[in-house]
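Visitor: A predicted structure for the sequence below; I have some questions about it.
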Amino acid sequence: MALENINPIGEQTPNSSEGESSEDPVEKKTRKTPGQLADKARQRKEITRWKAIVAEFQKSSRWRANWQIFNTVGLYALLWYMMFLSLSVSWWLTVPIAIVAGGLLVRVFIIFHDCGHGSFFKSRKANDAWGFITGALTFTAYFHWRWEHATHHATTGNLERRGMGDVPTLTVDEYLASSRWGKFKYQMTRNPFILFTITPLVMFVVVQRFAFKSAKRREKISVWMMNIAIVGLAWGLISIFGFIPWLICQLITIGIASSAGFWLFYVQHQFEDAYWENTDSWEYTDAAMKGSSYYKLPKILQWFSGNIGFHHVHHLSSRIPNYNLERCHYSDPMFTAVQPMTLWDSFRCLNVRLWDEKAKKLISFGQLKRQMQQADSGDRAKSKAA
């Protein structure tokens, strides 16, 4: 998969044996100015340095991986069994269990995510097998998602390559140039209630049942194979629970997990001092370290979210499994120097909506309105002075 191979670490990606060449994002087939050449030389030095730092943490551990399978997938299955038993007692017991299962499903998705990066197990076959199993639990086609997510890693922070695996983000100029209908649609897309309740459920339950037109044959087949697996799993649970009890339990678990997952993904890249650049200025290390947050969560939430809060480390090297991310973060000042975002801090991310290319930061609709009012006041003052 060519997009996965853009990672400058030079790691073997799941499809690197298919004869597709790796491409270093630092390299460009265009003529460079002396200043640009100096920047590229600096970037290469940075890459060489952090490659040495992360190398030891890229090693998969069979013991750690199996333990996570046991305490995550095993516990998730146990919670479904407890939901079944609780049906004969009271829904007041079933619903809280389903909510906890939804939280645990986030951790199941992190295992799925690591399998997609080829980092969870050393064995490719083990990654693909557990990627498919956890994909069925999270309603996500493994190969299709892996291709889509590789695009996200290859293009995050690149203004000219937005669109796949991103939260829709417009620049100020793009927003102002939009029609009234276009502005309304964008406002609805970025509305917190819609973004973290309706959109996640629709995405995981409906949208992911279909492949992108641009997907290759294997990715498209993986979607239909996963749909069959999901129907088979649902049929088995319905035969045990009954349709309505299963539907309620399933909607609660997938609803909680998808909303939490969207929130995590949002705060990992949508914060005021995020990183966005045009292709000519885009740089891999900066995109990872400046464009991905260090979400410092309470330990219990860190456990449920599978250490994905160390997102700056993950984007620097996606081949580090989740169970090594924390150790890698604390191994070098390069990582610990990144300003952490606390749970309380993260709620401020709800206000950011647009990328201000002049200020190099994400701003709110309110900030844009005030900027325009100030500009109008300045224009009126100049007119009077004239």
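Guide: Cool, got the structure. Residues are numbered from 1 along each chain as shown.
Visitor: CA atoms for contacts and neighbours, from now on please.
Guide: Will do.
Visitor: can you map out the strands along this protein?
Guide: Assigned by DSSP state E, the chain shows strands spanning 170-171, 294-296, 340-342, 354-356, 361-363.
Visitor: Distance to R161 and mean neighbour count added to those strands, as CSV?
Guide: Formatted as CSV, those follow (distance: least, Cα to Cα, whole Å; neighbours: other Cα atoms under 10 Å):
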stretch, distance to R161, mean neighbour count
strand 170-171, 12, 18
strand 294-296, 23, 22
strand 340-342, 26, 15
strand 354-356, 14, 23
strand 361-363, 17, 21
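Visitor: before we go on, here's another structure to hold up against the first:
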Amino acid sequence: MTLDYTSHPAEIVGSGEVKGVKKMVTVDDLRRAIPAYCFKPSYIKSLFFLFRDLLVISAFGTAAWFYIPEIQYTPARYVAWVFYGYMQGLAFTGFWVLGHECGHGSFSPSKLLNNSLGWVIHSSLMTPYFAWQSTHRRHHIYANNLAKDHNYVPPQAEQYAKVLGMSTEQLESLDEMTEDAPLAAFGRIVMQQLLGWPMYLFNNITASAGSLYGKQSEKLLGNSHLNPWSTLFRPEEAHLMIASDIGLFLTASGLYWAGQNFGVASIALLYGQPYLWLNHWIVAITYLHHTHPKLPKYQAEAWTFMKGALATVDRNLGWSGKHMLHNIADYHVIHHLFSRIPHYYTKEATEAIQPLLGEQYHEDRGNFNAAMWDSFNKCQWVKADDVEDEKERAYWFKAGPIPPPESDMKKRAWI
């Protein structure tokens, strides 16, 4: 059975509508405001970025392999390896973003080319392509839906209080939350950046229970992207998930062979440390798209596709965001509204819809690292506002002490 993962979310769940500057704005209104060519991926442009990224990755790797070991001064050699890891990590992430575009069908008009390239790109970066594609599509369909979203679903008062070992009454009686010591908070951020992506792949952490097909499994890998028969997927998807695992196996085998022939330390430096940076960027970018003190979440009764898509924020990554990461952070709101728009048209499409959205368009162009610190400390749990009509009710982030590391990982939806 062939499964279509690239249907636009609005076509599946309905567009909903939001209050704009002058009227209620719909998905169709926004679509008409965007030049038609923005919805048409170009083979030439997409392949240009693909080969450009491959060239950059090859250039960084070649320079590191031949020149860094020749640096005689040890501290300078260490600095060079660290710099290489950071820059190659950006290149890896940009390459991964192109695989992400394949998953959405925005890389090219060809479904076969999209899925073939996406499988190769993501497999080479230890990402299970079809498994990620399936759950990521549902994240786009149900973005910021507390009952069904797949990414960064925050705990509500009862869940958060339970992890902290207090009652809901005690939690809500605190007028002002005391932030953790800066060193402790920094350590927790590092833990999130290191473990967030692998834990999501292994255990579906940060997703809501409603994102599963059936009851949550207590078995090892029962809710995993690596298990073709896990609760994340329908039975008819199993063959695609097996293909994902084959891709991971081939890459792991290649890395093992390279380690045996060129040295484990060399492969750790050339591939391992850029991969850790890739880990970091995937988590950081996704987290900051959907976690902001002034943006809401919704229960199913109040949620619509438009509300969810617009409870997303564009961030600033400066030069690296534009030239290395294909604008994945800088223009993400438009990506949630129209996921088939290629990255090279997202700036133009964003500018086209901003006048219609007015205050419903959200951006934070401040420092990315400062935003991470701000969101991590101020967005620990969510509480409903006082609106009586459940169809109009929103849930807003609240600050709070960060739970200790020994807390149950399954309960910490924010890690």
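Guide: Yes, it's here. Computed from a predicted model, the values in this text were never measured in an experiment.
Visitor: follow-up on the earlier one: kindly reformat the strands of structure 1 as JSON lines containing distance to Q270 of structure 1.
Guide: Converted to JSON lines, those look like this (distance: least, Cα to Cα, whole Å):
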{"stretch": "strand 170-171", "distance to Q270 of structure 1": "12"}
{"stretch": "strand 294-296", "distance to Q270 of structure 1": "12"}
{"stretch": "strand 340-342", "distance to Q270 of structure 1": "12"}
{"stretch": "strand 354-356", "distance to Q270 of structure 1": "10"}
{"stretch": "strand 361-363", "distance to Q270 of structure 1": "8"}
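Visitor: Figure out which of those is closest to F57 of structure 1.
Guide: strand 294-296 (17.6 Å; Cα to Cα).
Visitor: nearest to F271 of structure 1, of the strands of structure 1?
Guide: The nearest among the strands of structure 1, by Cα to Cα, is strand 361-363 at 6.7 Å.
Visitor: Find me the equivalent region of the closest one in structure 2.
Guide: The aligned range for strand 361-363 of structure 1 in structure 2 is 396-398, by TM-score structural alignment.
Visitor: Helices of the stretch 1-150 of structure 1, start to end?
Guide: 34-54, 62-68, 75-86, 91-116, 124-138, 142-155 (DSSP state H, counting those that start in this stretch).
Visitor: what do you get for the stretch 201-350 of structure 2?
Guide: 238-262, 264-267, 273-290, 305-310, 318-323, 333-337, 346-357.
Visitor: M199 of structure 2 is nearest to which of those?
Guide: Of the helices of the stretch 201-350 of structure 2, the one closest to M199 of structure 2 (Cα to Cα) turns out to be helix 273-290, at 10.8 Å.
Visitor: matching residues in structure 1 for that closest one?
Guide: Helix 273-290 of structure 2 lines up with residues 252-269 of structure 1 when matched by TM-score structural alignment.
Visitor: And for stretch 336-343 of structure 2?
Guide: Aligned using TM-score structural alignment, stretch 336-343 of structure 2 spans residues 315-322 in structure 1.
Visitor: what residues does the matching stretch touch?
Guide: Stretch 315-322 of structure 1 has contacts (Cα atoms under 8 Å, 6 or more residues apart in numbering) with 7, 9, 11, 54, 57-60, 110, 114, 117-120, 153, 284-285, 288-289, 292, 306-308, 314.
Visitor: First-to-last residue distance for that stretch?
Guide: End-to-end distance for stretch 315-322 of structure 1, by Cα to Cα, to the nearest Å: 12 Å.
Visitor: rewinding a little: report the mean deviation for the match of helix 273-290 of structure 2 after fitting onto structure 2.
Guide: With mean Cα distance after the TM-score superposition for structure 1, stretch 252-269 of structure 1 departs from structure 2 by a mean of 0.7 Å once superposed.
Visitor: Flag every buried residue along that stretch.
Guide: Applying a neighbour-count criterion of 16 or more other Cα atoms under 10 Å, one finds 252-269 buried in stretch 252-269 of structure 1.
Visitor: go on, stretch 319-338 of structure 1?
Guide: Across stretch 319-338 of structure 1, burial judged by 16+ other Cα under 10 Å covers R319, I320, P321, N322, Y323, N324, L325, C328, H329, F335.
Visitor: do stretch 40-54 of structure 2 as well
Guide: K40, P41, S42, S46, F49, L50, D53, L54.
Visitor: got it, and stretch 118-125 of structure 2?
Guide: Going by 16+ other Cα under 10 Å, stretch 118-125 of structure 2 has these buried residues: G118, W119, V120, I121, H122, S123, S124, L125.
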